[in-house]
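J.: Generate coordinates for the sequence data below:
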Amino acid sequence: MLLTITTTHTPATDLGYLLHKHPARLQSFEIKSGKAHVFYPQVSEEICTCAILLDIDPVELVRGNGNPSQFALEQYVNDRPYVASSFMSSAIAKGFSSALNGKCKDKPDLVNVAIPLEIKLAVLPVGGGEDMLQRIFGPLGYGITAERHLLDPRFPEWGESRYFTVTLKNTITLQSLLSHLYVLIPVLDNDKHYWVNDEEVQKLLDKGKGWLEEHPEKEMIVRRYLRNQRSLANEALNMLLQEEPVATEDNPQKIRLHDKRLESVAAEIEASGVKTVIDLGCGEGKLLKLLMKQPQLTKIIGMDVSPRSLEIAGRRLKIDRLTEYQLEKLSLIQGALTYRDRRLEGFDLAALVEVIEHLDADRLTALEKNVFYFARPGTVIVTTPNKEWNITFTTETDKMRHSDHRFEWTRAELKNWCEQVGEAYQYSYAIKPLGDEVEGAGAPTQMAIFKKL
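T.: Next comes the predicted model:
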């Protein structure tokens, strides 16, 4: 399979500096089950083209397949040696690593310069046809030309294949281009040549930073990139959130709403003067990490129903490196919020950050009883999306920010819920907006603070 990158930027030979590959040399390097070769078919001041050619060994492909298909013959009869797939993404990461990471030793100022680029992929398997190409590359500003190939030119009656020769044009930084290709080639193919695990989530977030969170097809991109592993996809989507960054008074640079929300909750906890906190639905432990910096806290518990999330939280918090004192202060436990659990009792404060909207109505009722009646902490902090704010990114009235949300409340609906909970369990409450407010729509997130009467 062949990928070419062409520019008419002046001077066009700057492409060699950006890619960190000398136009006068053929460079080859090993990839899984084969080799990649980088060379320049044309070089001048006016136009320059760099090509990367993959040479996949079908025998090595079978020998090295650690995740064989249930269809045994697929190991021997497949398109992998001939198409742009996740092998190409691996080759981009290895062969163009400096450019992909935004580094240029000799001309560092070039990294952030948008230049005219034309990319040709021969051939690219596309699950979903030309419409999928438009859905994936169109929102990123690419001009797209796609030539679809017949299954066999000798037998046109067999119809068209899923294989395209694709040409993409855009004026963009080279780093952005390579990030798009790295993520989207296996998404279009809807397959990968290696097992997908937690590390792939971080790779996706790193390479998708600055564009994936705003892409209208991000949920589909995330699912396909992670080979439809629901837990990994949900983890990645929870981190993307479909939220715009927000600015703060102290920091005019915008930060992600997700981070702003956690910082606001942590600040509320610190101001409350409590000593013991339990984070219910702690996920990957981001709030816990902030709370560990608060010296007044003597006991911090993170609870989640997902063992995988707790494992990630443990790595984030570096539990294996904590001192004996820190280990006495922090614990992670597995449990469900919809069942009574005596481990939840006796805390000064309980936090539920973006948790309740993931529950069906009957389970939300069970959570209310377990938290406000059985556990009964002195303070409960709840954050949840404001449905009215969704008009800032969609015209669909029933569109929610995450496919796993069971509901999203308006400001009036949250107030009504708070009144019902407060009256039923003897708590007062206050509601605060989180994030920049939009006239008529409010802030993106709502925070309810309950105090035991």
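
J.: hey, let's count contacts and neighbours off CA atoms from now on
T.: Noted.

J.: packing partners for the top strand by length along the chain?
T.: In the chain, taking DSSP state E as the definition, the longest strand is strand 160-172. Secondary-structure packing of strand 160-172 (3 or more CA pairs under 8 Å, 6 or more residues apart in numbering; DSSP states H and E): strand 115-125, strand 143-150.

J.: Nearest to residue 200 among those strands would be which one?
T.: strand 115-125 (21.4 Å; CA to CA).

J.: quick one on the thing from earlier: if you count neighbours, what's buried in the longest strand of the chain?
T.: For strand 160-172, burial by neighbour count (16 or more other CA atoms under 10 Å) applies to 162-172.

J.: ok, these vs residue 211, which is closest?
T.: Closest to residue 211, out of all of the buried residues of strand 160-172 and judged by CA to CA, is residue 172, at 12.4 Å.

J.: Next, the second sequence, to be compared with the first:
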Amino acid sequence: MHLSIATTKNRATDLGFLLHKHPDRVFESSQDRSSKVRATGFYAEAGEDRCEFCLHVEVDPVERVRGLAWSDGIAQYVEPQPFLAGSYMSHAISLALRSAMNGVATSKDAAEDARLKALVEETWPLEIVVSPVRTSRGLILRLFEPLGWNVEIDSVPLDVPGGVRETDLHTIRLAGSHAVRDALTHLYVLLPALDPQRHYFYGESEVEKLLEKSSRWLDGHPSKELIVSRYLSKSRELRETAFLRIDEGAGVERDVPEAQERQSAHDGRHQRIVQVLQAAGARRIADLGCGEGRLLSRLAELPGQLEFVGVEPSSRDLDKAKKNLSRNPSRQMDDRIKLVHGSVLYADDRLKDFDAAVLSEVVEHIEPDRLAHMERCVFGEMSPRMVVVTTPNGSYNAVFGLPAGSFRHPDHRFEWTREEAAIWAQKVSTTYGYDYDFSGIGDFVEEYGHLSHFIVFRKV
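T.: Just a heads-up that it's a prediction; the model follows:
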């Protein structure tokens, strides 16, 4: 991996003061053993008219997997991540240029100290080259151009013999006038956002790093939500925490539904389902594929003479649902709830005469060639007045950095794009006599849509 930062500013060698790297010396860092990263810094040019600092980053592909449990055979040694300028390059920037990124420049001489502090805040004409980056060209432009960079991209295909064709590899060339500290934070945050396959597990501290390093520019970026979603792609909870922190910092007041959707994708989805069922006046409700009873728990909070039936093919999940629904002072399950061992793939006389049925994140677990059986059993045989369906939006997977054709869960058999979901909804409504409303639920990114599709069928 390679990164170079060059400037043509007057007294260009002042760049060395900001980077804390002497032009006559070679910098080497191979910090913690767990990272297996070695960063070497040197100056390719150091003159008064132009100065260029280079950072060469190497990762030992054998040491990085030593002691880990891998199931992909030799692929662990030849997979490309150790050679891509993503999270490893971001980590190397932190190792080698942390003080520069934090805007630290000091001197014991008072006059020189004042001059260096002024240099930290000044904009510099900068030329940056970073390579190789694995992502789409459009995403590179979308993330860097709004920050004032002129972007040039050189691309080569990444083809692994006998393997699946991956996206191209790019050399990114950036030109623009920025404070050096800002330029480094752009790279530190956006490189992992471009290719969010991390080389480490992360927790709440990652939210702090993101907000701290991007504090001078993220709030005004038009793709702010996309950056946060990709930077924290492995953890829904951390993304929601980051969004709330950003909103609080900006003094944004959100209406209740949107705020609650941010708190949890599950809670937001369930809240919306409950609102739709209440508005329809549904009194007999079937949760088809109820799992461990999370939606039933939410429905049980509703007052009145209601009836809820949870249908689940997994006996283990039914046992968990019964325990979860009995977590109350009486340690008894609400007598309005019944749990049924069954499947949406088989007609069941116990499920007749219901006002509403819910298929929340269920249909994607069904083999495509068996969907017709589910449609016949639910929309034909059961035939409730309303059916609420939520299912993952396959287009949104790009936000998580998932390769094309990959799914969010190993048990998913498909994940529809908006167009594919709309075609399915139209087919079902025509075949079984339903009208439908098609919308989305969860986090929204303009290019990809909502996290999940939200479809409400109503019997004509």
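
J.: angle of the longest strand of the first structure against strand 115-125?
T.: 170 degrees (axes from the mean of the first three to the mean of the last three CA atoms, to 10 degrees).

J.: Whichever helix or strand comes after strand 160-172 of the first structure against the second structure, how far on average?
T.: Using DSSP states H and E, the next helix or strand after strand 160-172 of the first structure towards the C-terminus is helix 174-189. Compared with the second structure after fitting, helix 174-189 of the first structure deviates on average by 0.8 Å (mean CA distance after the TM-score superposition for the first structure).

J.: Quick one: the residues in the second structure that helix 174-189 of the first structure pairs up with.
T.: Under TM-score structural alignment, helix 174-189 of the first structure corresponds to residues 180-195 of the second structure.

J.: Contacts for the matching stretch next, please.
T.: 18, 85-87, 89-91, 93-94, 100-103, 120, 123-124, 133-135, 139-140, 143, 198, 210, 213-214, 216, 227-228, 230-231, 401 (CA atoms under 8 Å, 6 or more residues apart in numbering).

J.: From those residues, list the buried ones, please.
T.: Judged by 16+ other CA under 10 Å, buried ones among the contacts of stretch 180-195 of the second structure: 18, 85-87, 89-91, 93-94, 100-103, 120, 123-124, 133-135, 140, 143, 198, 210, 213-214, 227-228, 230-231, 401.

J.: for residue 69 of the first structure, what are its contacts?
T.: Contacts of residue 69 of the first structure (CA under 8 Å, 6+ apart): residue 75.

J.: same check, this time on residue 100 of the second structure
T.: 18-20, 180-181, 184.

J.: for those, which one is nearest residue 68 of the second structure?
T.: The closest of the contacts of residue 100 of the second structure, once distances to residue 68 of the second structure are taken by CA to CA, is residue 184, at 32.0 Å.

J.: That closest one: neighbour count?
T.: Residues contacting residue 184 of the second structure under the criterion other CA atoms under 10 Å number 24.

J.: now the one 3 residues further on
T.: Using other CA under 10 Å, residue 187 of the second structure is surrounded by 20 other residues.

J.: From residue 86 of the second structure, how far off is it?
T.: 9 Å (CA to CA, to the nearest Å).

J.: what does residue 432 of the second structure give?
T.: Taking CA to CA, one finds residue 432 of the second structure at 49 Å from residue 86 of the second structure.

J.: Next: residue 116 of the second structure.
T.: 31 Å.

J.: Who are the contact partners of residue 96 of the second structure?
T.: Residue 96 of the second structure touches 29, 39, 41, counting by CA under 8 Å, 6+ apart.

J.: In the first structure, point out the residues matching the one helix or strand the second one maps to.
T.: Assessed by DSSP H and E, residue 39 of the second structure sits inside strand 37-46. Equivalent residues of strand 37-46 of the second structure are located at 34-43 in the first structure, counting by TM-score structural alignment.

J.: Pull out the buried positions in the matching stretch.
T.: Buried residues in stretch 34-43 of the first structure (16+ other CA under 10 Å): 34, 36-40, 43.

J.: Farthest pair within those?
T.: So, the buried residues of stretch 34-43 of the first structure by CA to CA: farthest apart are 34 and 43, at 26.9 Å.

J.: The contacts of residue 100 of the second structure into CSV, with extra columns for distance to residue 287 of the second structure?
T.: Below are the contacts of residue 100 of the second structure laid out as CSV (distance: CA to CA, whole Å):
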residue, distance to residue 287 of the second structure
18, 60
19, 59
20, 61
180, 55
181, 53
184, 50
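
J.: biggest separation within the residues you listed, which pair?
T.: Most distant of the contacts of residue 100 of the second structure, by CA to CA, are 20 and 184, 13.4 Å apart.

J.: From start to finish, how long is stretch 243-257 of the second structure in a straight line?
T.: Termini of stretch 243-257 of the second structure sit 15 Å apart (CA to CA).

J.: Give me the distance from that stretch to the chain's centre.
T.: Mean-position distance between stretch 243-257 of the second structure and its chain equals 19 Å (CA atoms, centre = their mean, to the nearest Å).

J.: Please spell out which residues along it are buried.
T.: 243-244, 246.

J.: just those residues now: which is nearest residue 260 of the second structure?
T.: residue 244 (10.3 Å).

J.: which one is that closest one nearest to, not counting chain neighbours?
T.: residue 262 (7.3 Å; CA to CA, 6 or more residues apart in numbering).

J.: now that neighbour, what's its secondary structure?
T.: helix (DSSP: H, G, I helix; E, B strand; the rest coil).

J.: Test my guess that it contacts residue 443.
T.: Yes: with contact defined as CA atoms under 8 Å, residue 262 of the second structure counts as touching residue 443 (7.3 Å).

J.: okay, the angle between the longest strand of the first structure and strand 143-150?
T.: Going by the same axes, to 10 degrees, strand 160-172 of the first structure makes 160 degrees with strand 143-150.

J.: so how far is strand 160-172 of the first structure from its chain's centroid?
T.: Its chain's C-alpha centre and that of strand 160-172 of the first structure lie 24 Å apart, by CA atoms, centre = their mean.

J.: Report the angle between it and helix 174-189.
T.: 160 degrees.

J.: ok but residue 45 of the first structure is inside a strand, no?
T.: No: counting by three-state DSSP, residue 45 of the first structure falls outside a strand, being coil.
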